[in-house]
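Visitor: Prediction below, plus the sequence it came from.
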Amino acid sequence: MTDLIPPPRTPESASAPGATPPSAAHPGGTVPDGTTPAGGARAPRGRDAYFDNVKFFLIMLVVLGHFWEVFRNDSHAANAVYTFVYGFHMPVFVFVSGYFSRGFMRSPEKFRGIFPTLVVPYVIFNVLYRLQLVFINGNDFRLHELFRPQFLMWFLVALVLWRLSAPLWTHLRHPVAVAMALSLIAGSWSFNSDSTLCRAAGLLPFFVLGLTIRRDRVEALRGPGWTRWAGTAVLVAALPIAYVWQLGSVLPKVERGVLLWNRGYEHMGFNAVEGMAYRLAALGIAVVLGMAFLAAVPRGRAWYTKLGTRTMYVYLMHGLVVKTLDYGGFFNGHFFQTPLGLVSVTAGALALGLLLATVPVQRLTHWAVEPKGRWLLKPSHGGT
């Protein structure tokens, strides 16, 4: 499969005669059919259009966010939408990843999928991102930096760490509370000099929440029609608030490290108490906006639903385009400092996200995004 987040399942396909189970999912990692969510019944087979829609809109926000990041210092409008998007989109991504990683809590066999579906693509693309720095940005080549997470590759490393920890959370009485405590405390630990570990610790509560939440609580967000309107209203109202917030004239200006989850309290100039307060606020904002987003996403199949099954391709490859344009000075022209330039970049980012989710791109780049890495594993006990 081609998902950045494992595939959902739908009741309709479970009852269909001769229904075939979906194949292994990216990333990462495989999620066999019959996964039993914590506190719920056995998951039915097939794909759920709602979650494919969720993944489509999330990956488009990821692409837009990385393009808007280039302009955030030059435009209050760009900084506002950037602040708004980064307030919830990665926490929701992590939550959905946890929601479809429940098989890792019970089946040791699941861990076999981590290496071929997460580690091998990480090596391939991280080398590509590092080589961009050398050949386009003019950085010196340093062998010891070759496999250090570059740009968006942190997520694959964090996902490996989160999934390896999955069995632990089944034994705790209050797993989300423990994960929140670890997230708050970890902001003051010395490993925060590494942005990947900092993000893995900071965003851990969202993964654990997705891993352990009852299915009926998620279903409630996609229930009555009023929830969709309520979610949309919350998101619309959050935009002007983000605009005022990032100005720093009424509320304290948003510290970028709080939004990105990539810096410890000391590195942001906070003491432990201040840092915990900001991180707790970020957790709360992400939960509110995340719930609003999940409620606002359309439920049924649409033209973009199938594109939501190829999020791995969009995620890994769009960054190569963003960094090529950025390192090459493409955005330095005066045109891109104007409102029309920003609108043009936004339209181009959307077009890029759609293009990278198409079947032709999948066929051309399958060797790198979904490499045949199973040969690296010993045969399983079942002989497969």
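Guide: Thanks, I have the structure now. Numbers count the residues shown, from 1 in each chain.
Visitor: Going by C-alpha atoms from here, please, whenever you check contacts or count neighbours.
Guide: Will do.
Visitor: packing partners for the helix or strand hosting V288?
Guide: Element membership for V288 (DSSP states H and E) is helix 272-296. Where contact means 3 or more C-alpha pairs under 8 Å, 6 or more residues apart in numbering; DSSP states H and E, helix 272-296 is packed against helix 89-99, helix 175-186, helix 215-221, helix 225-247, helix 256-260.
Visitor: Helix or strand next in line after that helix, which one?
Guide: Sequence order places helix 311-327 as the next helix or strand after helix 272-296, per DSSP H and E.
Visitor: next one: that next one to chain centre, how far?
Guide: Offset of helix 311-327 from its chain centre (C-alpha atoms, centre = their mean, to the nearest Å): 14 Å.
Visitor: What residues of that helix count as buried?
Guide: For helix 311-327, the neighbour count (16 or more other C-alpha atoms under 10 Å) marks 311-320, 322-324, 326 as buried.
Visitor: re the thing from before, distance to P6 and mean neighbour count added to the helices and strands packed on helix 272-296, as TSV?
Guide: Formatted as TSV, these follow (distance: least, C-alpha to C-alpha, whole Å; neighbours: other C-alpha atoms under 10 Å):
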stretch	distance to P6	mean neighbour count
helix 89-99	7	24
helix 175-186	21	19
helix 215-221	16	13
helix 225-247	24	16
helix 256-260	24	18
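Visitor: A302: which of the ones you listed is closest?
Guide: Closest approach to A302 among those (C-alpha to C-alpha): helix 225-247, 16.3 Å.
Visitor: also this one, for the comparison:
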Amino acid sequence: MPGLARRTRTEAEGTPLPGGHRREAATGAHPPAGPLYSGSGREPYFDNAKYLALVLVACAHGWEPYLAEHRTVLALYDLVYTFHMPVFVVVSGYFSRNIALRPWELHRLVAGLLLPYLFFEVLYAHFRRWAAHDPSYPVNVIDPQFLDWFLLALFLWRLSAPVWRIVRRPLPVAVGIAVLASVTPGIGPDLDLQRVLQFLPFFVLGTLLRPAHFDRLRGRRVRAAAVAVAAAASAAAYWAAPRLDHAWLYHRDSAQALGASTATGVAAALALLGCSAVLTGCFLAWVPRRRTWYTGLGAATLYGYLLHGFLVKGAAARGWYEPAWLGTPAGMVLVTAAAALAVTALCTPPVRRLVRPLVEPRAAWLLRDPASPEEGPLSAQPRTVGP
């Protein structure tokens, strides 16, 4: 199709994985008993999913300097970018489905998403001044930088959560909004609204899911089908790698900005939504449900997500990607392992204790305590705002 020719632009942007989650404690609802839930009050399944997806995000960012050199690396990059963001958006929507914008929920949205967004916007702007040797680089909180955009997107999606409960057919409506956004070039970079709207269907899908839906993914036939689909998708990604402009996978531009017609943009948006949904299901079908050594790390993926951007950009600024041997197969294995280990380390307790004031700030200096006799004290609710 015209306009889908591959371009060389890359983007080291991943997906946020904000906060922890308890058994619907943030909304006061009580989930049904079933294999999805553990006695600890947290779902190991979702923590496992977030950690594994975060590792893929970090690895994809580590591969970016080599996309033009290795077709296999480019294919893996495209494959990961097809589903890693939808995974996090679906999970975020699932844990947002009962949000009613009560005062304590609004308090948590501001403290858990908006404040960290503002803090890291300032940090990344100053970091970019250092990395690019540009002391005049501005702080612009209206135009999200690098990894921060998902915090703002999740803030906006969660504000919209009550609306989707009163819409008769929320998922088709959300798909329609996403497709229209993808062919509306007038939507500029402010608030990253292109991505907010183009990824909206996955958030709405998450609000419609129930524990039984995730349980069905564990069926033997579904898991077997997931392997076959993933294998076919890998082959398709390898074929498409030199032909497809992977900027389509970022969902930050309109079709016209990518050189496509409106008709092509509509078709591409629907195709990408379908492919992403299928691969998201394949990924979730194979996520372990038992507690693993990395389950605890999955509860703190927001730390790894926000902080690994400094490592990625810092490594590029320092020229660490330049040695030619890193472009060999053995070098790529090393780059992948280093990315996985680094992002894992950033989720560990020592790092979390060090940067908690920025990632999980206390907001008493800014926000009033929203406690009421009906809702109980704020301290009775979990502090974290996330999937």
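Guide: Thanks, I have it. All values derive from a computational prediction rather than experimental measurement.
Visitor: if we can go back for a sec, kindly reformat the helices and strands packed on helix 272-296 of structure 1 as a markdown table containing distance to T346 of structure 1.
Guide: Converted to a markdown table, those look like this (distance: least, C-alpha to C-alpha, whole Å):
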| stretch | distance to T346 of structure 1 |
| --- | --- |
| helix 89-99 | 17 |
| helix 175-186 | 33 |
| helix 215-221 | 29 |
| helix 225-247 | 17 |
| helix 256-260 | 21 |
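Visitor: With respect to D48 of structure 1, which of these lies nearest?
Guide: Nearest to D48 of structure 1, of all these, is helix 215-221, at 11.9 Å by C-alpha to C-alpha.
Visitor: And what about the closest residue to F71 of structure 1 other than its chain neighbours, helix, strand or coil?
Guide: In this structure, F71 of structure 1 finds its nearest non-sequential neighbour in A78, 6.2 Å apart by C-alpha to C-alpha, 6 or more residues apart in numbering. Following DSSP: H, G, I helix; E, B strand; the rest coil, we place A78 of structure 1 in the helix state.
Visitor: matching residues in structure 1 for stretch 122-133 of structure 2?
Guide: Mapping stretch 122-133 of structure 2 onto structure 1 (TM-score structural alignment) gives residues 127-138.
Visitor: For the matching stretch, which outside residues touch it?
Guide: Contacts with stretch 127-138 of structure 1, where a contact means C-alpha atoms under 8 Å, 6 or more residues apart in numbering, come from 139-141, 145-147, 150-151, 320, 323-324, 327-328.
Visitor: of all those, which two lie farthest apart?
Guide: The largest separation in the contacts of stretch 127-138 of structure 1, counting by C-alpha to C-alpha, is between F147 and G328 at 22.7 Å.
Visitor: The two: who's more crowded?
Guide: F147 (16 against 12; other C-alpha atoms under 10 Å).
Visitor: How much space separates that one from W154 of structure 1?
Guide: For F147 of structure 1, the distance to W154 of structure 1 equals 11 Å [C-alpha to C-alpha, to the nearest Å].
Visitor: Kindly report the same for G290 of structure 1.
Guide: Counting by C-alpha to C-alpha, the gap from G290 of structure 1 to W154 of structure 1 is 21 Å.
Visitor: These two: who's more crowded?
Guide: When neighbours are counted by other C-alpha under 10 Å, G290 of structure 1 and W154 differ, and G290 comes out ahead with 22 against 19.
Visitor: List the contacts of the aligned residue in structure 2 for Y265 of structure 1.
Guide: Under the alignment by TM-score structural alignment, Y265 of structure 1 pairs with A255 in structure 2. Contacts for A255 of structure 2 (C-alpha under 8 Å, 6+ apart) come out as S182, V183, T184, P185, S261, T262, T264, G265.
Visitor: what's the spacing between the residue nearest to the first one when sequence neighbours are not counted and Q198 of structure 2?
Guide: It refers to S182 of structure 2. Closest residue in space to S182 of structure 2, ignoring its immediate chain neighbours: S254 at 4.7 Å, by C-alpha to C-alpha, 6+ apart. S254 of structure 2 sits 10 Å away from Q198 of structure 2, going by C-alpha to C-alpha.
Visitor: Give the intersection of the neighbour lists for these two.
Guide: By C-alpha under 8 Å, 6+ apart, S254 of structure 2 and Q198 have these common neighbours: A181, S182.
Visitor: For the alignment partner in structure 1 of A68 of structure 2, which non-adjacent residue is closest in space?
Guide: Taking TM-score structural alignment, A68 of structure 2 has N73 as its aligned residue in structure 1. Excluding its sequence neighbours, the residue lying closest to N73 of structure 1 (C-alpha to C-alpha, 6+ apart) is N79, at 6.8 Å.
Visitor: In contact with that neighbour, which residues?
Guide: By C-alpha under 8 Å, 6+ apart, the residues touching N79 of structure 1 are W68, E69, F71, R72, N73, Y243, Q246.
Visitor: from the residues you listed, which single one is nearest S344 of structure 1?
Guide: For the contacts of N79 of structure 1, the nearest to S344 of structure 1 is W68 (11.3 Å; C-alpha to C-alpha).
Visitor: show me what contacts T72 of structure 2?
Guide: T72 of structure 2 makes contacts with Y238, as judged by C-alpha under 8 Å, 6+ apart.
Visitor: same check, this time on the one 4 residues further on
Guide: For L76 of structure 2, the contact set (C-alpha under 8 Å, 6+ apart) comprises A60, S234, A237, Y238.
Visitor: in structure 1, which of those remain in contact?
Guide: Retained in structure 1 by both residues aligned by TM-score structural alignment, their matches' C-alpha atoms under 8 Å are the following of the contacts of L76 of structure 2: S234, A237, Y238.
Visitor: Please look at the first one and V80 and confirm they touch.
Guide: The one in question is S234 of structure 2. No - in this structure, S234 of structure 2 is not within contact of V80 by C-alpha atoms under 8 Å, at 9.8 Å.
Visitor: burial count for G353 of structure 1?
Guide: Using other C-alpha under 10 Å, G353 of structure 1 has 24 neighbouring residues.
Visitor: again with W303 of structure 1
Guide: By other C-alpha under 10 Å, 8 other residues sit near W303 of structure 1.
Visitor: corresponding residue for it in structure 2?
Guide: So, by TM-score structural alignment, W303 of structure 1 is matched to W293.
Visitor: Greatest separation within the contacts of A255 of structure 2: which pair is it?
Guide: Top of the distance list for the contacts of A255 of structure 2 (C-alpha to C-alpha): P185 and T264, 13.9 Å.
Visitor: quick one, what contacts the counterpart of L79 of structure 2 in structure 1?
Guide: Matched to structure 1 by TM-score structural alignment, L79 of structure 2 sits across from F84. F84 of structure 1 makes contact with A238, L239, A242 under the criterion C-alpha under 8 Å, 6+ apart.
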